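S.K.: no sequence for this one, just the structure:
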């Protein structure tokens, strides 16, 4: 059943996998968003274009005693609408969000919830911290009760690959499945890996990421990094701003249906855009108190993505940056962008201040934003900065505008040196060919 309670509309029969050239094109035909901005791609788009802040006091646990007490939570989320109780008791909220985002993406793509040809479908998601809330509950049970036991599902619910495993079982994805671990950068790496999987002969790949780092343990780990803001204001997350004080945590993310172009055309699918290029590098340096990341390696990831997409930097309509909101990291990111684009950078737009930072789920959410921007023929204005921090002078998009080339560069960094970039080419307006 679809989330609305109606039977999912199956698409035409899946084209059996066949030998495909290494240059096979991979396009996005379905978007599923479950984020603080709302449930569903349309709701997400309306929230960010209206500039509505969805950050507030944490309610998933009592955060009264923590210096950071604000974050982004998915509003009115009922996991029972997306999975049966048997699956829910075995899994963490992070996986519940993945259940929902995947069902929404499949419905949006016009595909059935059960793969008609299981070995032609695969799932590749990103993960970083795993099932925090489930693990927290079971560890408290272990150390606070006389029985000194944990539930039978502790061994799998917290595991970083739990969501991929559960989705492959639930939807019968039996193609080459996997999980990418690169903290926030993984949300982009999962889509890059989906393209590689398509080029190796699997016509349908579910990719993306969700996250739920909102538990006492997870918040304590993030506080230990020194990167969270302790400002008691829902607008405290201010990337590239002179008042930047760190990020605010968030849950959620986005999941996509990535298809081989010919497969999508054969079934008459709507196409949002193409994953045209990607790049990934590593700093080989621990994220410490005095290090904001290596702009040289970060810029190299961007150039790799542009080169693979055969896109000139001048063609880029929009950059969606990592936007950590920590001064030294923002400065390093601005330097990397200037190294790639010179003195005339393309418009830069970020919306993480509205939702909080959902780690790999936040990077996937930026991909959804870019694809929806092309679908709506509108580049969304950036949320801030109000006063640009010294050294972070970029071309922040202050008003919505129409795209020219329909090309976006999405960037993300993970703690301890991961850098990733993804080039998206939006589908042309209706009536125009690729």
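M.R.: Looks like it arrived, so ask away. Remember, predicted model here, so these are calculated numbers, not experimental data. Residues are numbered from 1 along each chain as shown.
S.K.: okay, CA-based contacts and neighbour counts for the rest of this
M.R.: Noted.
S.K.: what are the ranges of the strands in the protein?
M.R.: For the chain, the strands defined by DSSP state E cover 26-35, 38-39, 55-57, 70-72, 121-126, 178-180, 204-211, 252-260, 273-282, 318-320, 407-414, 418-426.
S.K.: okay, those, which one's buried deepest?
M.R.: Ranked by average neighbour count under the criterion mean count of other CA atoms under 10 Å, the strands of the chain are headed by strand 204-211 at a mean of 34.
S.K.: tell me the angle of it relative to strand 121-126?
M.R.: Going by axes from the mean of the first three to the mean of the last three CA atoms, to 10 degrees, strand 204-211 is angled at 30 degrees with respect to strand 121-126.
S.K.: And strand 204-211, what does it pack against?
M.R.: On a contact count with 3 or more CA pairs under 8 Å, 6 or more residues apart in numbering; DSSP states H and E, strand 204-211 meets helix 93-109, strand 121-126, helix 186-199, strand 252-260, helix 360-375.
S.K.: Could you say which of these is packed most deeply?
M.R.: Scoring those by mean neighbour count under mean count of other CA under 10 Å gives strand 252-260 as the most buried, with a mean of 32.
S.K.: Show me what that one is packed up against.
M.R.: The helices and strands touching strand 252-260, judged by 3+ CA pairs under 8 Å, 6+ apart, are strand 26-35, helix 93-109, helix 186-199, strand 204-211, helix 360-375.
S.K.: one more time with 10 Å, if that's ok
M.R.: Secondary-structure packing of strand 252-260 (3 or more CA pairs under 10 Å, 6 or more residues apart in numbering; DSSP states H and E): strand 26-35, strand 38-39, helix 93-109, strand 121-126, helix 186-199, strand 204-211, strand 273-282, helix 360-375.
S.K.: for comparison:
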């Protein structure tokens, strides 16, 4: 990629850093190794005792120690969800070759997605209020649970004082954050931290998710989450996600940054209807995909791979397959999902799909899908059964948020990095 215009300012937004903190591992390399090995990382929930709940399987970040990523004075003010965000952001900045403190604070912004907020922190404080003798909560209860807490804490810690914000659209929000980052760059801010992390594994959060009727109650982690499969019975909740350094193209080129790819198109629509386990509608979801492709200037035939929402609820899986067929005709592009390996991390999960897409282009390999083994009726798509080399270096990432949110994002990968002799 090269900048357009003689002044080096293009208004184009590229990704120069990827930070992953997910059940698939800590760091982009660990995530990619899990994806290509198709190694399942879901298992019994350990962050609390889920014995009294029908859902007892989840996706947790292995070996995560918050003290390695967050200074003590911020550790006590924040939730695990924010701790994951701190780690992913530090990894993304290091990957991009940028300092942790901005040399030009107003040239850096933070725009992340959120949904359930700091529920583990809130759970602990409310239990102390109602179950302890002090009948009090800590001073940070008023901010640690708040859905914008991660954005606020990251902007303070890193001194990123450009336009900051939080996107709330459940799983769709992870893609919305990247779209908002592009808008922010086009308005003159050269560097934006975007993406999302999530931690929905607490008694309160699990109870809220169970109310939807969309969670799997299968106790075997190997069979609990099977999107598009005849045995699909719901999703498995997960924590973690991915954070990106999104940068104006001219700014990235001028400092010699490695570029993973460009965000070229996006669109968001709404169903204007609540999410139900027994019914789903695909018209507005398909419209988001059409608009994203159109805005990206991409013909449907150029799409190498689709990373779908993959909810794992039969009616919603069929609706998603219908949406893809309405956009791409009878021969949709290959479809690949890694969510059965990690669980569904809400907005963090869609951000993780973007990370997978960009890493696929960096490694010149489209990863095989982690299922289905036996596609359900109406879900007979071209699921990638083996790794494949991309042709056009274009991916469509799609996500649906509870109660009607739909977002689609198009990313175009940069040329793959030359392999080192040891990798050849």
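M.R.: Yes, it's here. Keep in mind that this is a model prediction, so the values were computed, not measured.
S.K.: just to revisit the earlier point, quick one: the strands of the first structure as TSV, columns for distance to residue 91 of the first structure too.
M.R.: Below are these laid out as TSV (distance: least, CA to CA, whole Å):
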stretch	distance to residue 91 of the first structure
strand 26-35	17
strand 38-39	20
strand 55-57	25
strand 70-72	21
strand 121-126	16
strand 178-180	17
strand 204-211	13
strand 252-260	15
strand 273-282	31
strand 318-320	32
strand 407-414	25
strand 418-426	28
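S.K.: and residue 394 of the first structure, which of those is closest to it?
M.R.: Ranking the strands of the first structure by their distance to residue 394 of the first structure (criterion: CA to CA) puts strand 318-320 first, at 10.5 Å.
S.K.: so which of the helices and strands packed on strand 204-211 of the first structure comes closest to residue 297 of the first structure?
M.R.: Proximity to residue 297 of the first structure, assessed across these by CA to CA, is greatest for helix 186-199 (15.8 Å).
S.K.: State the number of residues packed around the counterpart of residue 224 of the first structure in the second structure.
M.R.: Matched to the second structure by TM-score structural alignment, residue 224 of the first structure sits across from residue 211. The local packing of residue 211 of the second structure (other CA atoms under 10 Å) involves 9 other residues.
S.K.: Residue 291 of the second structure too?
M.R.: 19.
S.K.: Then residue 131 of the second structure?
M.R.: For residue 131 of the second structure, the neighbour count with other CA under 10 Å is 11.
S.K.: can you tell which of the helices and strands packed on strand 252-260 of the first structure is closest to residue 59 of the first structure?
M.R.: Comparison of those against residue 59 of the first structure by CA to CA identifies helix 93-109 as nearest, at 13.7 Å.
S.K.: Can you check which part of the second structure the closest one sits on?
M.R.: Taking TM-score structural alignment, helix 93-109 of the first structure hits residues 80-96 over in the second structure.
S.K.: Once aligned, what mean separation remains between that stretch and the first structure?
M.R.: When the first structure is superposed, stretch 80-96 of the second structure averages 0.1 Å from its matched positions, counting by mean CA distance after the TM-score superposition for the first structure.
S.K.: still on that earlier bit, out of the strands of the first structure, which comes closest to residue 191 of the first structure?
M.R.: Taking the strands of the first structure one by one with CA to CA, strand 204-211 is closest: 5.7 Å.
S.K.: what's the spacing between that closest one and its chain's center?
M.R.: On the basis of CA atoms, centre = their mean, to the nearest Å, strand 204-211 of the first structure sits 8 Å off its chain's mean C-alpha point.
S.K.: could you give the angle of it to strand 26-35?
M.R.: 30 degrees.
S.K.: With the second structure overlaid, report how far strand 204-211 of the first structure is off on average.
M.R.: Here strand 204-211 of the first structure, set against the second structure after superposition, deviates by a mean of 0.1 Å using mean CA distance after the TM-score superposition for the first structure.
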